[in-house]
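Trainee: here is a sequence together with a model predicted from it:
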Amino acid sequence: MSLTIKLFSQTILDFGCNLRKGFYIFVILFAGSVFANEETDMATEARIKAILSDMTLEQKVGQMVQGEIKWVKPGDVSKYFLGSILNGGGSHPNTNRNPREPHYGRGSNDKNASIQDWLDVADEVYLESIDKSRGGAGIPIIWGTDAVHGHNNVIGATLFPHNIGLGAANDPELLKNIGEITAKEVAVTGIDWIFAPTVATVKDNRWGRTYEGYSSESDIVGRYARQIVEGIQGDDINELRSNPAKLISSAKHFIGDGGTYRGIDQGDTVLSLEDLLKDHGQGFYKALEADVQTIMASFNSWNGDKIHGNEQLLTDVLKTQLGFDGFVIGDWNGHGQVDDCTNRSCPSAINAGVDMIMVPEHWKPFLKNTIQQVRDGIIPISRIDDAVSRILRVKIRAGMFEKGLPSIRAYSGRSELLGSTDHREIAREAVRKSLVLMKNNDILPLQPNTHILVTGDGGNDVGKQSGGWTITWQGTGNTNDDFPGATSIFAGIGEAMELVNGSAEYSDDGSWIKKPDVAVVVFGEDPYAEGQGDIPYLNDPDNESTKQIFKKLQDEGVPIVSILLTGRPLWMNSEINSSDAFIVAWLPGSEGGGVADLIVSDKNGDPRYDFTGRLSFPWPKYEVNLKDEALAVDEFILPLGAGMSYKTKSTLPNYLSEKSSVVSEDVADIIFAGSTREPWKTYVGDINDWHRLVSSGVGKTQNGDLRLDIVDGNVQEDSLRVSWDKGYESQFYWQADVPADFSKMEEQGGALVMEFMINKYPEGTVTQRMDCGWPCRGEIDVTEFFKSIPLKQSSKIGLSLSCFKKMGVDLKKITSPLVLVSKDEFSITFSDVRVVVDHLEENTIQSCDTGLTPVVIN
């Protein structure tokens, strides 16, 4: 592939790179389709033309639709001619079935699904797709999955460090190996297409997807993008067809997802076209050089316009000027965010250049509406033909017409490859190379013949060290039992210490059986993914327990080695000051032994490996931009590229200011916002067990009369549906281990504010409580209130805290801010619940005296 790059004063498509000698603007000059193959594959194009000429409109539009396995039932693929399916994050085949029930469709989602279960789904949809008996064109379906740090939806797979750690490793060849391994493990389950790599350039670390980016610098992102695409697809496009270990790759998300205002997920990136391409284009340029076959459109807007509906970027820039001849895949209902669109209908996205629409649930009405829009001339048939040609081109290049049944392919069912020793060793190497040593007062490496305490809530938790996009979408609801073959950080340290005649013990609270010579404190962010991971400031608000551990260890004179698990650089001045050594481990994945490789010495007391990881993001000096909170932090204690080895000294000051720069404004206690927030936990209960913890967001009471489900609201899986069947009295509630004090909020006019939607009106009495340690409580009958709300329409209500106080609640010791009780059919979905003060519309605050009147919101 040849690429002509010339220095030019006027730009058509420009990107910049900051070199030591200055800033240069480059322009890519195209002669035809630069990023396509050198010689057009005339046979492929003729084949596309022949297939297309025989297709009906219904068959063509079907190829452009991708449904999710929970909402695609057996028979749908052949009936509606679907071109693709996906399994979203945390979506798995169905195993809770009798032999006659399908592996997918309603009821699907058992994270313990076996390799055979995955293959059964792949076979079933494949056979339907090539079945011409129901009027189909016989075009094989492709299945896509988010394998973003290994085959992360499948239990037992190798889990690599998330991209932020790989950015610190600064080893492009390692990235290629990781791409190769990921493709092989995905191929074991019969899946054809990987939604990776993410090539976002992250400019504001408050973004909840920061850890999916390699760096804040576009040139670093670019160095990695080509390598991982080649690892997944092969060194040239022909290998994708000929090598069964190679799969289709997707560079995402085009474009600017890492540059949104305030780091808000799916927000607005405000830049000129020149700066957009310069700051956020390098990863895509390099992925295109590697012949990436699909590119995923981004949720974000560019200067106020949703990219899913932006023809200038998707067609003029990406396809015409950059010469991309694969296809553009939409993101999860991303088309529905375009002006004048819904999840069920969006001609604007297709006309803008999205070739395949990811419409997980509402794909049937979308397909029907699109067909009609073509007939009505709203979508030109030429645009449909272009999109289908692109999809066919990728399927032909990937050998989909020749590969045959998924279960009989070369790597299918080879369970020995999933989490194999060789694969785990590469992941362990990646962990070693990704860790960044920021401070070491000669306490590391840990010496032979010593006793080590490993403590903190991350020390023995593979789920926490793996982060989001791990088995479940948000990475929550998992235990160590869900990671067979994996190694926690404690397990790795314990094994390494035994080899040097030392020992290790673990506690999550800093206690010990034998006083340690050194304590290794492992702490940091709990798992999260997009949307739910957005934060207002670069601090960890849930680290009080960690600070208590630090204090206990300092009081006892125990040296502290801190290991931070995080998806982004955080303001950690207090923790760094309190530590004798400080390491940022990012989100290392399943191979915690890689941490011990670095911090535990050999028998002679010398390092076994040195620290080579270097920061691919600068480390913040403050938790907020001091000049303008809307902007990203711009002052740092360590620059890009910083990091120690055992041979170098720390460049950190001896003492870092621990004074917070956050100006306290509103008082707020978030209970649920996309997920249950700390310190609250979700419970259900009935007469058999009133206190049943629901850690994953999905669960039910012992009698099964009350069920919780995670459902889509504004974004994927951001809402909690609570449903009662007629039967025993059952309750749903949030509760904290330590009582909360809402009394000062009440004095300031505080309220419990709920955003929700009624799915089914109550058929009996529904009561709402606020508890202060049973039987201390305040209770309101909300039956008629809920019946007065329009069905399936978002509503917002604020219940005055003084109302609950009048009903008997002691606001100084709230254990449960919201409890709902019923014994009859009723269903409600919560999208946001919080206790707040200030900045509320007055008419949303209801008191007990005025009755409860809903306020409808859009």
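Mentor: That came through fine.

Trainee: rest of the way, CA atoms for contacts and neighbours
Mentor: Noted.

Trainee: so who does Met64 touch?
Mentor: 82-84, 355-357, 387-388, 391 (CA atoms under 8 Å, 6 or more residues apart in numbering).

Trainee: dump those residues to TSV, plus distance to Lys306 and neighbour count.
Mentor: Putting the contacts of Met64 into TSV (distance: CA to CA, whole Å; neighbours: other CA atoms under 10 Å) gives the following:
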residue	distance to Lys306	neighbour count
Leu82	26	30
Gly83	25	27
Ser84	24	26
Asp355	16	29
Met356	17	27
Ile357	15	30
Ala387	20	25
Val388	23	25
Ile391	23	26
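
Trainee: the residue lying closest to Leu693 once chain neighbours are set aside: neighbour count?
Mentor: Spatially, and ignoring its direct neighbours in sequence, Leu693 is nearest to Tyr683 (4.5 Å; CA to CA, 6 or more residues apart in numbering). Neighbourhood size, Tyr683 [other CA atoms under 10 Å]: 22.

Trainee: same question, Asp534
Mentor: 19.

Trainee: ok, Lys647 next?
Mentor: Based on other CA under 10 Å, the number of other residues close to Lys647 is 7.

Trainee: quick one: it from Asn440, how far?
Mentor: Lys647 sits 11 Å away from Asn440, going by CA to CA, to the nearest Å.

Trainee: quick one: contacts for the residue nearest to Leu693?
Mentor: 691-694, 732-735 are the contacts of Tyr683 under CA under 8 Å, 6+ apart.

Trainee: quick one: which of those residues has the most company?
Mentor: Phe732 leads those on contacts (other CA under 10 Å) with 26 neighbours.

Trainee: please name the nearest non-neighbouring residue to it.
Mentor: Nearest non-adjacent residue to Phe732, counting by CA to CA, 6+ apart: Val684, 4.5 Å away.

Trainee: how about Gly475?
Mentor: The nearest residue in space to Gly475 (CA to CA, 6+ apart) is Gly468, at 4.1 Å.

Trainee: rewinding a little: quick one: secondary structure of the residue nearest to Leu693?
Mentor: Three-state assignment for Tyr683 (DSSP: H, G, I helix; E, B strand; the rest coil): strand.

Trainee: now, which of the contacts of Tyr683 sits nearest Gly283?
Mentor: When these are ranked by distance to Gly283 (CA to CA), Val694 comes first, at 39.7 Å.

Trainee: try it against this one:
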Amino acid sequence: MRMGFGTAGAVMALMAGTVPALAQTPAASAVANPAQWPALRMKLQRDPKVEARVDALLAKMSIEDKVGQLLQVDIASIEPRDLETYKLGSILNGGNSAPNNDERAPAPEWLKLFDAFYDASVKRTDGRPVVPVIWGTDAVHGANNIVGATLFPHNIGLGAMRDPALIRRIGAATAAETAATGIDWSFAPTVAVVQDDRWGRTYESYSEDPAIVASYAAEMVEGIQGTIGKDFMKPGHVISSVKHFLGDGGTGGRDQGDARVPEAVLRDVHAAGYMTALPAGALTVMPSFSSWNGEKMTGNKSLLTGVLKERWGFQGFTIGDWNAHGQVTGCTNEDCAPAINAGLDMFMYSGPGWKQLYANTLREAKDGTIPAARLDDAVRRILRVKVLAGTFEAGRPSSRPLSGKFNLLGAPEHRAIARAAVRESLVLLKNNGSVLPVKAGANILVAGRAADDIGVQSGGWSITWQGTDVTNKDFPNGESIWSGIRKAATAGGGTATLAPDGSFTKKPDVAIVVFGETPYAEFTGDRPTLEYSPEDKGDLAMLKRLKAAGVPTVAVFLSGRPLWVNPELNAADAFVAAFLPGTEGGGVADVLVAGKDGRPAHDFRGKLSFSWPKRLDQYVLNRRDPGYDPLFPIGYGLTYAANTPLAQLDETKPKVTAGDQNALFVRGRIAAGARFNSGGPLAQTRTDRNAQEDSLRLVWNGKGSGEAAIEQAMPIDVTRESNGQLSLIVDYRVTAAPTAPVTLGMADTAKTATVPLNGALVKGDWTTIAVPLRCFADQGLKMGTIVKPFVLTTAGTLGIDVSAVRIGSAPAGPVTCGVK
């Protein structure tokens, strides 16, 4: 991309493939040169009437009012009545936050809670301006927090469609379902250009190719917000937020990592989506948790102010990510003037200390640490967006045109859009012997643990943050892949039988095996290699059993990224990459199963939006990289008319050194670089749970204090996990009740922080406890230098078996700092 040319030229360069190869050498500077970035032609220009209204509001606001607008607080940390005193700019529901702490709260409860927050925000008797609060939510593949909503394929699948027009329709449907609950702001779209597929958020990226991302970003923004000059921010549309600015896809496969790339790569690759989304009128931008060349994006003035606001002319406001400001140099979660001064306009905060953040920011605004001009600029931007979005006229959430129309959730027309997206996103990688389409009248065996599991096919950000601990009942308007196949088989005059374990009595004509990754989101989704399911080869064993029995077998693979599946590809006659299709599993059958006329309703049209690895260590595998050698290149995808047989693949696994610090003790194995150590009057042996000696048996004899601990050879850093709502999770079984206090703790290099455990130690069957990492961080533990991530201590007698210790997302429901 030549410096200085406009949006059209930038996109043309992307489409033409002229973006330079992705040099991965570190660059010394984290200071951008805005003059080297293209100037964008924004459709949204300043309206004098809007500006005059904003200026009039600003002139009447107190400094307390202004500072309040800079805060967005998670609903788990604030009560509606707080907004009677603190006139905050926004609230949000974080990944695990919901009305009444119930992630399955029905839609009316969401609307009821927003009414309560809104009513408190507009209650004033002092004559100063009333500025209504707005509510932000992560509607990243539909209104995915709401039971009954339509969940569309995740972005990686949408990228395989190559259908920008359908993207716009998906954005509009998502906005309508979000608006039905009164919520007026969606943190979407994600326009990351992922370059290392180990990252747990790869599925939130449309593609490794910046041209594909650029072709989608504006369409999604206009679907969510409407089109400037036509239906922009009209009823049924909501505010969008383009994220995560900038370079989040280049952090080496690690969430909240560091993109060590030259400025040209940051501009020409990672900024591609912004160059179309911002001209389309995106009203907010979310700076990334991640860094660029060592500096946190949330504090990078050269990019937030120099490029985004001054060079590009962005008129909306920037909203921080989840407590991300606390990671900026010189900041804490409760005090961060440097982020505001760098160009952050609104903090996103979760935790009990939001009043401290308000007080510190107010103090800094009064003493000039935050200059008056910068404060006014931030508030002006927030007010401008609220005026443009119609916030002041919209009234109480429940009074808005689409509010309460809960029949929009999972509406037939929205489900039809989602089903079309599923069909278009399927990529056929193998069809040896033309096993597909499944012939009309066939006796079909449908197997695999994911065949009848809408949660697995939907992935992360589906009712719960990580997409875990959900059942088909949580998706009342959804359809599993099994259900869709059963209906298609019956319509074609055949039969379908569900057997998750692949067993059968009468040999089927064909087997469709549905398997893949279990749901995850950021933090827990990061992987050390690209090998599919290295610890559990049950899916492969099933494919091999069916092959040995002479059953033609179709593999339907669910994943949030391309993975090394050479053994599974070899064991299947046909292989379909379905990615994470969402709630409309019937779309899979539309392509795989023939009707009575002998033809399926639809052919395959999906093309890979990410290169598919030939080896498990091909983490960085992008078309412009030197030595590009994929198994299937980006753009690959067979059709029924164009089918190339796939030869036997190499199943050799190179030795790689990799580990996952979040899996501390799983399936009888201690994480690399750690050991399980016990001291004092404590016996440590092995016992069985799911496999031979896969669990620890710990027995204290009561003759003094004893400690069982996982000890790290080198300290590990769980700062990001602590900030991101993750918990220390232990799967255990009590064999002998305690006779003295028992504590569960973590230790840094200097101290140990503990929580009480006795109330959770009741003799019985296997169970799980989750203790939020913040429980230890709040005691002053240094989460960046953890040497003992698990410490279990008592001076009495106790018998306990432990089958797993990990850091992850807690199961659905309330979590506490221990149980007394």
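Mentor: Yep, that arrived. Note that the structure is predicted; figures quoted are calculated from it, not measured.

Trainee: any idea what the TM-score comes out to?
Mentor: Overlay of the two chains. TM-score (TM-score structural alignment, normalised by the length of the second structure): 0.81; 725 aligned residues with a CA RMSD of 4.1 Å.

Trainee: what separation is there between the residue nearest to Phe732 of the first structure and Ser831 of the first structure?
Mentor: Distance from Val684 of the first structure to Ser831 of the first structure, by CA to CA: 18 Å.

Trainee: then Gln227 of the first structure?
Mentor: 40 Å.

Trainee: swap in Glu717 of the first structure?
Mentor: Applying CA to CA to Glu717 of the first structure and Ser831 of the first structure gives a distance of 10 Å.

Trainee: settle it for me: which of these two has more neighbours?
Mentor: Ser831 (25 against 21).

Trainee: is that one in a helix, a strand, or coil?
Mentor: Following three-state DSSP, Ser831 of the first structure is assigned to strand.

Trainee: correct me, but it touches Val722?
Mentor: No - in this structure Ser831 of the first structure lies outside contact range of Val722 using CA atoms under 8 Å: 11.3 Å.

Trainee: ok, back up a step: show me what the residue nearest to Phe732 of the first structure aligns to in the second structure.
Mentor: Using TM-score structural alignment, Val684 of the first structure has no partner in the second structure.

Trainee: run a quick neighbour tally on Val684 of the first structure.
Mentor: Using other CA under 10 Å, Val684 of the first structure has 26 other residues around it.

Trainee: mind listing what it touches?
Mentor: By CA under 8 Å, 6+ apart, Val684 of the first structure lies in contact with 690-694, 700-701, 706, 730-733.

Trainee: out of those residues, which are inside strands?
Mentor: Using DSSP state E, the members of the contacts of Val684 of the first structure that fall in strands are 690-693, 700, 706, 730-733.

Trainee: any chance of a markdown table for those residues, columns distance to Asn343 of the first structure?
Mentor: A markdown table is the format used below for these (distance: CA to CA, whole Å):
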| residue | distance to Asn343 of the first structure |
| --- | --- |
| Trp690 | 39 |
| His691 | 38 |
| Arg692 | 35 |
| Leu693 | 33 |
| Lys700 | 29 |
| Leu706 | 29 |
| Ser730 | 34 |
| Gln731 | 33 |
| Phe732 | 30 |
| Tyr733 | 31 |
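
Trainee: so where do the helices sit in the stretch 651-800 of the second structure?
Mentor: Ranges of helices in the stretch 651-800 of the second structure, per DSSP state H, counting those that start in this stretch, are 719-723, 774-777.

Trainee: among those, which is nearest Thr752 of the second structure?
Mentor: Closest to Thr752 of the second structure of the helices of the stretch 651-800 of the second structure, according to CA to CA: helix 774-777, at 8.6 Å.

Trainee: what's the closest one packed up against?
Mentor: Counting contacts by 3 or more CA pairs under 8 Å, 6 or more residues apart in numbering; DSSP states H and E, helix 774-777 of the second structure packs against helix 719-723, strand 752-756.

Trainee: need those in JSON lines with mean neighbour count and distance to Cys775 of the second structure, can you?
Mentor: Converted to JSON lines, these look like this (neighbours: other CA atoms under 10 Å; distance: least, CA to CA, whole Å):
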{"stretch": "helix 719-723", "mean neighbour count": "20", "distance to Cys775 of the second structure": "9"}
{"stretch": "strand 752-756", "mean neighbour count": "19", "distance to Cys775 of the second structure": "8"}
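
Trainee: looking at those, which is closest to Asp82 of the second structure?
Mentor: Taking CA to CA, helix 719-723 is the member of these nearest to Asp82 of the second structure, at 23.5 Å.

Trainee: for the closest one, give me the average deviation versus the first structure.
Mentor: For helix 719-723 of the second structure, the mean deviation from the first structure after alignment is 6.3 Å (mean CA distance after the TM-score superposition for the first structure).

Trainee: contacts only, for Ser203 of the second structure.
Mentor: Actually, residue 203 of the second structure is Tyr rather than Ser. 154-157, 560-561.

Trainee: does Ala577 of the second structure touch Val556 like I think?
Mentor: Yes - between Ala577 of the second structure and Val556 a contact is recorded at 6.3 Å, counting by CA under 8 Å.

Trainee: settle it for me: which of these two has more neighbours?
Mentor: More neighbours surround Val556 than the other of Ala577 of the second structure and Val556, with 27 against 24 (other CA under 10 Å).

Trainee: grab the nearest non-local neighbour of Gly459 of the first structure.
Mentor: Spatially, and ignoring its direct neighbours in sequence, Gly459 of the first structure is nearest to Val522 (4.9 Å; CA to CA, 6+ apart).

Trainee: correction: the previous question concerned Asn343 of the first structure.
Mentor: The shortest distance from Asn343 of the first structure to any non-neighbouring residue, by CA to CA, 6+ apart, is to Gly336 (4.2 Å).

Trainee: kindly report the same for Asp801 of the second structure.
Mentor: Spatial nearest neighbour of Asp801 of the second structure, excluding adjacent residues (CA to CA, 6+ apart): Arg697 at 4.4 Å.
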